[in-house]
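Build me a model:
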Amino acid sequence: MDLDRRARVRLIGAAAGAALLAPLGVWARPGTEGAADGPRLVPTDLRGRDPAAAPAARRVYALLAGLENDARRGRPSRTVIGQHVELQNERYNARYGDYRGTKQPGYYYRKAHDITGRLPGFVELDLGPGYGQPGWAVGEARSYSAAWPSCRRSWGYVEDAVDLAVGVWAGLPRAADGSYRPSGTHRECASGAEVALPHNGGRPAGLVGFSFHQPYPGSPVKGFPQTLHRNSPGAADPGWFGRVTAEGSPEHRDLLHDLAFLADHLGYLAGRGVPVLLRPYHEMNTAPGRGFWWAGQEPAAFRRLWRLTYDYLVRRRGLHNLIFVWSPNSWDGTYGREPEAYYPGGRYVDVVGVDDYSDTPARPFGEGAWTEVWYRGLEAYRRPRIVAESFHVPLNAAQPRTLARTPWVLWTVWGQALTYDNVLAPRQKNTTADVKRTYGSPGVLTGGQPMRAASTG
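Below you'll find the model as predicted:
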């Protein structure tokens, strides 16, 4: 999300070691998706986009597609409740969240359990900003990150993000992974701080995702301000973005350098059998001059950026554990524009979503129920539909029946907004009752919870 505007599920069974999902009963014969039920249904086999897709990624996608198709058929469906976690803010920003002071990584992943007794069914982690530090770096030099400078201040969160992702998929704590001791803790090299991942019962607990808040290619400092268009070379040079996507240019080499950092970390997760919902270049339909450096561009140029990123990760780096998520900003006509022209195409996208900050439960945008304009607007893409970012839980006092009218496959709450948002205003965004209502709903899937197989026939 743009701060200027401010915010596994435990599927049936897990194979030992690799933590691969057991069959979910949601398979469709390749090439038959939608054939018997009309064109409105979404494909259910990830191999239609990536023939080499990893088994776990295929099963996760088939699960999401099955839930979507249930909703499209008018059958009862369910929504995976997600929580975005800004590890860099939890670790290094004492002003972040619902109390003053730095927090252990995964604070807001665990916070949902503290309130409701249940964990999120999905956690999305940020990767990108180094909290204002120069260059790409890591906290601890590991097998997958040895190429990058290590023991750098404010970079330890990157290892925490990878460890938390493995732990949510396979169970926490895990003495055998990373540098964590049997206690589930480790000492950060640069600061000496004792760091502990949250305990989630020691079993596979949910799905995981990454968003890539990428500072502009070539930025000497890797921080959130460098993700914004106004601080990028593109603000003063209209030709800069085109050079980023032009092979052989210095700007393009800078882009590939950034993508290598992302791919090294995603590659470790691939080796551990962890499927990742990857959400790069979100809110690309923001009005020109606002939002991120990739936003508000000429649509064909943005599509080139997405496709070359896809080619680098999947074809050059061989990452077949990825489920690609495309999430425009809510297209309210002011901050966000109609997103259709920015869609990279079904060969490059598995899930479609919206970052919804244009309305609130008390004041929905447009006609219909809260979020309905975005839900209906994404229907034609024939992909599972999600709320990729929201300040609000879906079920609250103002909108207690949101998911009955708009049965989103997944709904992710942004970071600290679960309990408190001190960016827009010092006030609580979701009441405790709202969070309990959502996590306690029979229509919502939470972490560690066995999931029924979504139907295909």
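
only C-alpha atoms for contact and neighbour calcs from this point on.
OK.

isn't there a strand covering residue 47?
No: membership of residue 47 in a strand is not supported by DSSP: H, G, I helix; E, B strand; the rest coil, which gives helix.

Is it in contact with residue 53, as I believe?
Yes: with contacts counted by Cα atoms under 8 Å, residue 47 reaches residue 53, the gap being 5.8 Å.

which one of those two has more residues nearby?
Neighbours were counted for residue 47 and for residue 53 using other Cα atoms under 10 Å; residue 53 has more, 22 against 16.

let's see this one next to it:
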Amino acid sequence: MRGRVKMLGAVTGAALLTPLAVWAWPKNPRKVPTDLRHRDPDATPAARRVYALLAGLEIDARRGRPSRTVIGQHVELHNERYNAAYGDYRGTKPPGYYYRKARDITGRLPAFVELDLGPGYGRPGWAVGQARSYSRAWPSCRPMWGYTEDAVDLAVGLWAGLPRAADGSYRPSGTHTDCASGTEVALPHNGGAPAGFVGFSFHQPYPGSPVKGFPQTLHRNSPGAKDSAWFGRVITEGTAEHGALLRDLGFLADHLGYLADQGVPVLLRPYHEMNTAPGHGFWWAGQDPAAYRTLWRLTYDFLVRRRGLHNLIFVWAPNSWDGSYGRPPWDYYPGDDHVDVVGVDDYSGSPARPFGGGAWTEVWYRGLERYARPRILAESFHVPLNAHQPRTLTHTPWVLWTVWGQALSHDNLSEPRHRNTVDDVKRTYGSPRVLTADEWTSLIKHPLG
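Take a look at the predicted model:
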């Protein structure tokens, strides 16, 4: 999300702005857990391996040892497939275009890709593009819904490799026929072997929305904009609004369950940017913190306890708390028993004009240190290493850094300061501090070295 930068006194104290080179970690800091079973005793072995990798990188960083950062790329499949105005050329894109784009520029693929099962593309109700075994509860073969199957297939393809043996609606070649349009759709090949791990965000339209699309995710278009009691009913069992919420979560759980059946672990990042100013951002944002925590916990209970999904790694990611668009997020934290990874969506400042007076992203990195969890840069328009900030990962060794969608190669705010150059992308993917898909197989076998 975007917001004008305004200095916030709560995050600009001397302790936060002390250079990392001379800053000492607090005495007796809480230890970062290395086994996902501290939160979920039934966590799958694959999810445990991914979490152990992230925890190991975080522990190295906190102890001042040489550390590395997994480079990630968010992929907006609904925009790639259906929005001709999206991206760096006019016309619709094949699914996974911005996953492949990193290789087009650098010869390497990211080791992490985040996808999105919401928000839909302006069509009535939840639907799917193919009649999958897990999707029988939803209307099948609807226009503008095939991207959801592309999302789960690309997720499997990261974990298991593309092209691969026939799986779901995809042939070994990695292509399938879109049932709504009859056109051939192809996912990008990545060598046919495990090439990384995957995350999902869920830009969920407000519960009960008749149309599913990005406008319906926003607070100003939700019933909560006119009815202050609406959000309370969403989180109250027995109400119609709560029933609508559970239906939405059922759509999410069916897709995540398919991935669980395929052995694919998922970093799940729900209800992000919850700390935006009241009345702005998503329908779940700017709420009373206790009510937000209730939403998170009932979602957790639905997915893990009711649906039995133990392939999930839960990521809590507020918006950068710049004092203008983003407020201090601490009261929104759902608790260590419901969160595995903490992050930030950083659209405050830029490499040329960092926010906070210290190194670029340092305010957010330091702020999240209070949590004994791996820290990630969950969304950024920028690659971490660029002409303005060639030492970002030395000052702030995030364990994972994800570039948002088309921002990898396109100026999506029409401002030069928001553009990654080809040299920036090559500098990042070629850095010894950055982990790409090339090293994935050896990393996942021995995540703690």
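
what sits in contact with each of residue 47 and residue 53 of the first structure?
Counting by Cα atoms under 8 Å, 6 or more residues apart in numbering, no residue touches both residue 47 of the first structure and residue 53.

Check the secondary structure at residue 342 of the second structure for me.
From three-state DSSP, the assignment for residue 342 of the second structure is strand.

how about it, what's its partner in the first structure?
Taking TM-score structural alignment, the alignment pairs residue 342 of the second structure with residue 352 from the first structure.

which ones are touching residue 402 of the first structure?
Counting by Cα under 8 Å, 6+ apart, residue 402 of the first structure has contacts 369, 370, 371, 394, 395.

From residue 286 of the second structure, how far off is the counterpart of it in the second structure?
Counting by TM-score structural alignment, residue 402 of the first structure corresponds to residue 392 in the second structure. Distance, residue 392 of the second structure to residue 286 of the second structure, by Cα to Cα, to the nearest Å: 30 Å.

Equivalent analysis for residue 317 of the second structure, please.
Counting by Cα to Cα, the gap from residue 317 of the second structure to residue 286 of the second structure is 14 Å.

Distance from the chain centre to the longest helix seen in the first structure, please.
Assignment by DSSP state H gives helix 250-271 as the longest helix of the first structure. Here helix 250-271 of the first structure is found 17 Å from its chain centre; the criterion is Cα atoms, centre = their mean, to the nearest Å.

Tell me which residue of the first structure lines up with residue 383 of the second structure.
In the first structure, residue 383 of the second structure lines up with residue 393, judged by TM-score structural alignment.

what's the spacing between that match and residue 448 of the first structure?
According to Cα to Cα, residue 393 of the first structure and residue 448 of the first structure sit 19 Å apart.

List the buried residues in the next helix or strand after the longest helix of the first structure.
Using DSSP states H and E, the next helix or strand after helix 250-271 of the first structure towards the C-terminus is strand 276-280. Neighbour counts over strand 276-280 of the first structure (16 or more other Cα atoms under 10 Å) mark 276, 277, 278, 279, 280 as buried.

again, but for stretch 442-449 of the second structure
By neighbour count on 16+ other Cα under 10 Å, the buried set for stretch 442-449 of the second structure is 443, 444, 447, 448.

from the residues you listed, which single one is nearest residue 307 of the second structure?
residue 444 (26.8 Å; Cα to Cα).

and that closest one, what helix or strand is that in?
Counting by DSSP H and E, residue 444 of the second structure is part of helix 440-445.
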